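Colleague: need a 3D model of the following:
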Amino acid sequence: MTTETVISVRDLWKVFGHKAELVPRSDELKALSRRELIERTGCTAAVREVSFDVAPGEVFVVMGLSGSGKSTLVRCLTRLVEPTAGQVVFEGEDILGAGKRRLRELRRHKFSMVFQNFGLLPYRQVIDNVAYGLEIRGATKTQRLRRAREVIELVGLEGYEHSFPDQLSGGMQQRVGLARALAVDPDVLYFDEPFSALDPLIRRDMQNEVIRLHREVGKTMVFITHDLSEALRLGDRILIMRDGRQVQCGTGDELVGAPADDYVRDFVRDVPRASVLTLRWVMREPRPDDVLDGPELGPDVIVRDAVRTVLAADRPVKVVRDGTLLGVVTAEEILTVVTDVEAAA
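Modeller: Coordinates of the predicted model:
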């Protein structure tokens, strides 16, 4: 990426097994498939040569099916799992070289994690669960309770400060976990499939909560999920993994509009294209007989949101950025996507 990065991952490997460190050093072993590597060495490569950057304030989603390596990857980023090889540069510091003391400082001050299983302390009230990270950091009781009340209000748990976890629904317990992560004001929030155990309606509410909180506090987020619709709702960019490898990284419209291979194409096959693709994917070059005095829209407008304007116009709608004409869109292009007539490329 050309912008400043908060996280920069380069050639990251996590191999489980005897003499795992030999695998990333050997071109021969690196070339083996996951099955071949297990048969040959007894080792499992959960993460293989993964590289990406995360920009400040970005919601970066890592997704894949079970066994793709996504959860192992996020644990490598925080060193809850020790990587076998590669680099994880956090705000300019390669944290793979950090000692135990420095790693504790990073976990207490720089990043927090929200897990699927909540991880709440059952015999502590909500306010004390939320304040726990500040207690570990050494904040005074007055400081941590004041901050805990602030984030409890932020996540919509006012009135439940003195409840115990077992008195709360699953969605409310996850809000407590989210509040606890926010309380320490980290630079980055890591989410490891936090909503997988919730029923669909509560899950959607929590997705909306993450979107709202991101809008309000602007935290950089790395979000792990196996759910494509969740990834598309939350992610500025999405990294798709398979068998420990990264398959494609891009925005939602890039994954749907230009899938890198059949695996990604299969993943996005049932996505409503009009809800994801932007006008830059459907616009065409102006023709000599086009009358170019119609409405203007930007290239990043989602097709669904452009339907009314395009269908109401009696001439091509211009797609313009910074005063430059990029292309035009007519009812023909719009209806092709809306009705899914066009096969996925």
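Colleague: okay, CA-based contacts and neighbour counts for the rest of this
Modeller: Noted.
Colleague: so S112 sits against P186, correct?
Modeller: Yes: S112 lies in contact with P186 (C-alpha atoms under 8 Å); the separation is 6.2 Å.
Colleague: so between those two, which is more surrounded?
Modeller: S112 (25 against 18; other C-alpha atoms under 10 Å).
Colleague: in a strand, that's where that one is, yeah?
Modeller: Yes: the assignment for S112 is a strand, going by DSSP: H, G, I helix; E, B strand; the rest coil.
Colleague: what's the next secondary structure element after the top helix by length along the chain?
Modeller: Secondary structure of the chain per DSSP state H: the longest helix is helix 200-217. Next in sequence after helix 200-217, counting helices and strands by DSSP states H and E, comes strand 220-225.
Colleague: who does the helix or strand just after that next one touch, helix- and strand-wise?
Modeller: Next in sequence after strand 220-225, counting helices and strands by DSSP H and E, comes helix 228-234. Judged by 3 or more C-alpha pairs under 8 Å, 6 or more residues apart in numbering; DSSP states H and E, helix 228-234 is in contact with strand 59-63, helix 200-217.
Colleague: one more to put side by side:
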Amino acid sequence: MQARLEAEHLFKVFGRRPDDAVERLRQGADREELRADGTTAAVIDASFRVEAGEIFVVMGLSGSGKSTLLRMLNGLLEPTAGSVRFDGDELTALGDRGLRELRSRKISMVFQHFALFPHRSVRENAAYGLEVQGVPRAERERRADEALALCGLAGWEESWPDELSGGMQQRVGLARALATDADLLLMDESFSALDPLIRRDMQDQLLELQKTLKKTIVFITHDLNEAMRLGDRIAVMRDGRIVQTGTAEDILLRPENDYVASFIQDVDRSRVLTAGAVMDTRPRGDEADCACETATPDTPFTELCAISARLSHPVAVLDADRTLVGVVPRQRLVGFLGDEQGEPAACDGSGKDGKKVTDRA
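Modeller: Sure, this is the predicted structure:
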């Protein structure tokens, strides 16, 4: 099945002889070798797929290449090598006119620093993308007002940007992207300039909107907690390369290398994990004793702990048909909150060899 957005073996190199640099990277050269020659490899061999209606988060530290990667997804930067396809169409084959049309109608971008016009009202800012499309004034104002209402700004249409708080200004930026009814939203650290409480409010707003609008979103962040909270899937970048892609639970429970493992050390696992992630699916023989108070695979970890505290036996996890799919002993919950990384322990606290082990997340 065709993904909404596909990136295949993307490279972006700045400096002299970029094509030669790509070949050297393919043969095993690293960033430092190229930098010594005056060449910067911003993105190295990045491949991923984004499905329709998915929030795909790209996260990494400053300089990891995530913002450069984002700008290749809408044609603002041309890849040195590799391809980007949106709805099956190759972006590099569109030409300048085709790219402008794509960016005005199908792909919208929400920036970190709001990018509002100070001399335009909130309504006019929200309607700007529609103005670029040539939509008649009455229609674009109607659609802008609808988008502002979705973002919690009904009643502020005639205000000026400097009359709004930072969080409200970012809502205007989001409304501007939504007003065009674009198929793909690209969000470049859109909430990172906000205070922590406002930032969380914006995250809540985005998740609430996504329940209704089901947009395809690529979200860039350097904040792992934000990535874990928003992302259906997450790509972790380091030094221009994607080092792991997976769900929040995949990354928490199965980090692919020491770099990813170090990244997740301070994550609050209780806000991410669910019963489906921590349950033991192996037969125990006493499942019949677990049918008092139960959980589902989607039960949040904190709620699962509360259920476990009320029971004297493991929590039974049942699917939608009330079929037992796993059990969660109390010691397993304690283990998944530990700081060490590794494979989760068995329900009785023993590993495959019968020795006592520590649950690790």
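Colleague: overlay them and tell me the TM-score.
Modeller: Put the two chains on top of each other and the TM-score (TM-score structural alignment, normalised by the length of the first structure) is 0.93; 341 aligned residues with a C-alpha RMSD of 1.9 Å.
Colleague: quick one on the thing from earlier: ranking the helices and strands packed on helix 228-234 of the first structure by burial, who's on top?
Modeller: strand 59-63 (a mean of 27; mean count of other C-alpha atoms under 10 Å).
Colleague: that strand: how far from the chain's middle?
Modeller: 2 Å (C-alpha atoms, centre = their mean, to the nearest Å).
Colleague: and for stretch 261-281 of the second structure?
Modeller: Relative to its chain's centre, stretch 261-281 of the second structure lies at 16 Å (C-alpha atoms, centre = their mean).
Colleague: kindly report the same for stretch 152-169 of the second structure.
Modeller: The chain centroid and the centroid of stretch 152-169 of the second structure are separated by 26 Å, computed with C-alpha atoms, centre = their mean.
Colleague: one more: stretch 40-57 of the first structure?
Modeller: On C-alpha atoms, centre = their mean, the centre of stretch 40-57 of the first structure falls 16 Å from that of its chain.
Colleague: and if you look at stretch 81-94 of the first structure?
Modeller: So, by C-alpha atoms, centre = their mean, the centroid of stretch 81-94 of the first structure is 19 Å from its chain's centroid.
Colleague: same deal with stretch 193-207 of the first structure?
Modeller: 15 Å.
Colleague: for Y259 of the second structure, see how far away the aligned partner of D243 of the first structure in the second structure is.
Modeller: Aligned by TM-score structural alignment, D243 of the first structure pairs with D239 of the second structure. Distance of D239 of the second structure to Y259 of the second structure, computed by C-alpha to C-alpha, to the nearest Å: 11 Å.
Colleague: picking that back up, who wins for proximity to Y190 of the first structure among the helices and strands packed on helix 228-234 of the first structure?
Modeller: Y190 of the first structure lies closest to strand 59-63 among those, at 9.7 Å (C-alpha to C-alpha).
Colleague: list the superposition-based mean deviation of the closest one with respect to the second structure.
Modeller: Mean deviation of strand 59-63 of the first structure relative to the second structure after superposition (mean C-alpha distance after the TM-score superposition for the first structure): 0.4 Å.
Colleague: what residues in the second structure pair up with that strand?
Modeller: Going by TM-score structural alignment: strand 59-63 of the first structure matches residues 55-59.
Colleague: picking up where we left off before, count of neighbours near the match of D243 of the first structure?
Modeller: If you count neighbours by other C-alpha under 10 Å, D239 of the second structure ends up with 20.
Colleague: for the stretch 151-300 of the first structure, just list every one of the helices.
Modeller: Taking DSSP state H, counting those that start in this stretch as the criterion, the stretch 151-300 of the first structure carries its helices at 170-183, 200-217, 228-234, 252-257, 262-267, 279-282.
Colleague: wait, which of those helices is closest to S26 of the first structure?
Modeller: helix 262-267 (27.0 Å).
Colleague: what range does the closest one cover in the second structure?
Modeller: Mapping helix 262-267 of the first structure onto the second structure (TM-score structural alignment) gives residues 258-263.
Colleague: map M72 of the second structure across to the first structure for me.
Modeller: So M72 of the second structure corresponds to C76, using TM-score structural alignment.
Colleague: identify the residues contacting its match.
Modeller: 14, 82-83 (C-alpha atoms under 8 Å, 6 or more residues apart in numbering).
Colleague: now the second structure: which of the residues you listed match?
Modeller: Counting by both residues aligned by TM-score structural alignment, their matches' C-alpha atoms under 8 Å, the contacts of C76 of the first structure that remain in contact in the second structure are 82-83.
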